[in-house]
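Enquirer: Fold the following for me, if possible:
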Amino acid sequence: MRIHLSSVFVDDQEKALRFYTDVLGFVKKNEVPIGEHRWLTVVSPEDPDGTELLLEPDVHPAVKPYTTALVEDGIPAAAFAVDDVHAEFERLRGHGVRFTQEPLEIGPITTAVLDDTCGNLIQIVHTA
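Expert: Sure thing, here's the model as predicted:
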């Protein structure tokens, strides 16, 4: 068994697609119209057949209270591995990305947390 798909709830699929591809560097894998929304997934260009991230519309009534509580408490909705958190922090900050936590070293792990502009906090992490 392996993880095939995970999702983040987003308040605007088009804005999310631009952020996750143009800023974070993922590539679009699937885009299938489903009513007024889309089955819209992105993947890492380093692993195009790997785990897909679904940019899921936040239309269910339970989503807004859930995502709002996570953001207010500073809890990331997802974590993405990077080779160097400090370098990625500088690259993303250069693109205007807002971070809620600058790089923090916790033993052999370094993390930072960013705002994805679509209703989520996302953690980037690497292990030394």
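Enquirer: From here on, just use CA atoms for contacts and neighbour counts.
Expert: OK.
Enquirer: isn't residue 17 right up against residue 54?
Expert: No: the pair residue 17 and residue 54 fails to qualify as a contact (Cα atoms under 8 Å) at a distance of 10.1 Å.
Enquirer: joint contacts of those two?
Expert: With contacts taken as Cα atoms under 8 Å, 6 or more residues apart in numbering, residue 17 and residue 54 have residue 42 as neighbours in common.
Enquirer: Other residues contacting stretch 99-108?
Expert: Contacts of stretch 99-108 (Cα under 8 Å, 6+ apart): 74, 85-86, 89, 93, 110-115, 127-128.
Enquirer: Mind doing that once more with 6 Å?
Expert: 110-115, 127-128 (Cα atoms under 6 Å, 6 or more residues apart in numbering).
Enquirer: now stretch 79-96
Expert: Outside of stretch 79-96, the residues within contact range by Cα under 6 Å, 6+ apart are 122-126.
Enquirer: before we go on, could you also do this sequence so I can check it against the first one:
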Amino acid sequence: MIRLRDVTYLVRDHAEALEFFVDALGFAVRQDETFDGGWRRVVVGPPGGGTGLVLALADDGAPVGRQAGTDVAFFLETDDFAAQHERMLRHGVHFREEPRREPYGTVAIFEDLYGGAWDLIEPPSA
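Expert: Sure, this is the predicted structure:
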């Protein structure tokens, strides 16, 4: 078996990133350790498993929030679009559009804390 465990996600500040991913999106902190020399490893991800994000502090000039240019870089799947959408709105997440129904599910594009595009999507019921 092979699977994608974690991916690096560039951030400007660990505290603001944790607030966004944990409070607004509902992710869990999987690791938050500081090692000798002050290097900090922070990993968040959906509760219950799946690929995590290593929240890495970006160097000056790094493309924070632009990992995929202007395209959607990440696809956040939920089994309750309405509840997740409401949670995110309560936490000030900016949606670029109103939710819409497509053949592949209910979807809306939202922005992360740096303006990067994500899809929130609930696949159709089986």
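Enquirer: about what we covered before: go through the contacts of stretch 79-96 of the first structure and flag which are in strands.
Expert: 122-126 (DSSP state E).
Enquirer: With distance to residue 5 of the first structure and neighbour count as extra columns, can I get these in TSV?
Expert: Compiled in TSV, those are given as follows (distance: Cα to Cα, whole Å; neighbours: other Cα atoms under 10 Å):
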residue	distance to residue 5 of the first structure	neighbour count
122	17	22
123	18	22
124	18	22
125	19	22
126	21	17
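Enquirer: Closest one to residue 31 of the first structure out of those residues, please.
Expert: For these, the residue nearest residue 31 of the first structure by Cα to Cα is residue 122; the value is 22.2 Å.
Enquirer: Spatially, and excluding backbone neighbours, which residue is closest to the closest one.
Expert: Among residues not flanking residue 122 of the first structure along the chain, residue 76 sits closest, at 4.9 Å (Cα to Cα, 6 or more residues apart in numbering).
Enquirer: counterpart of the one you found in the second structure?
Expert: Taking TM-score structural alignment as the criterion, the aligned counterpart of residue 76 of the first structure in the second structure is residue 72.
Enquirer: cool, and residue 44 of the first structure?
Expert: Checking TM-score structural alignment: residue 44 of the first structure goes with residue 46.
Enquirer: Which residue lies nearest the spatial centre of the second structure?
Expert: residue 21 (5.9 Å; Cα atoms, centre = their mean).
Enquirer: where do the helices sit along the second structure?
Expert: 14-18, 81-90 (DSSP state H).
Enquirer: any chance of these in JSON lines, plus mean neighbour count and distance to residue 61 of the second structure?
Expert: JSON lines is the format used below for the helices of the second structure (neighbours: other Cα atoms under 10 Å; distance: least, Cα to Cα, whole Å):
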{"stretch": "helix 14-18", "mean neighbour count": "16", "distance to residue 61 of the second structure": "17"}
{"stretch": "helix 81-90", "mean neighbour count": "15", "distance to residue 61 of the second structure": "29"}
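Enquirer: right, so of the ones you listed, which gets closest to residue 59 of the second structure?
Expert: The nearest among the helices of the second structure, by Cα to Cα, is helix 14-18 at 13.3 Å.
Enquirer: Might you calculate how far that closest one sits from the centre of the chain?
Expert: Remark: helix 14-18 of the second structure is offset 12 Å from the chain centroid, using Cα atoms, centre = their mean, to the nearest Å.
Enquirer: Check which helices and strands it sits against.
Expert: With contacts taken as 3 or more Cα pairs under 6 Å, 6 or more residues apart in numbering; DSSP states H and E, helix 14-18 of the second structure sits against no other helix or strand.
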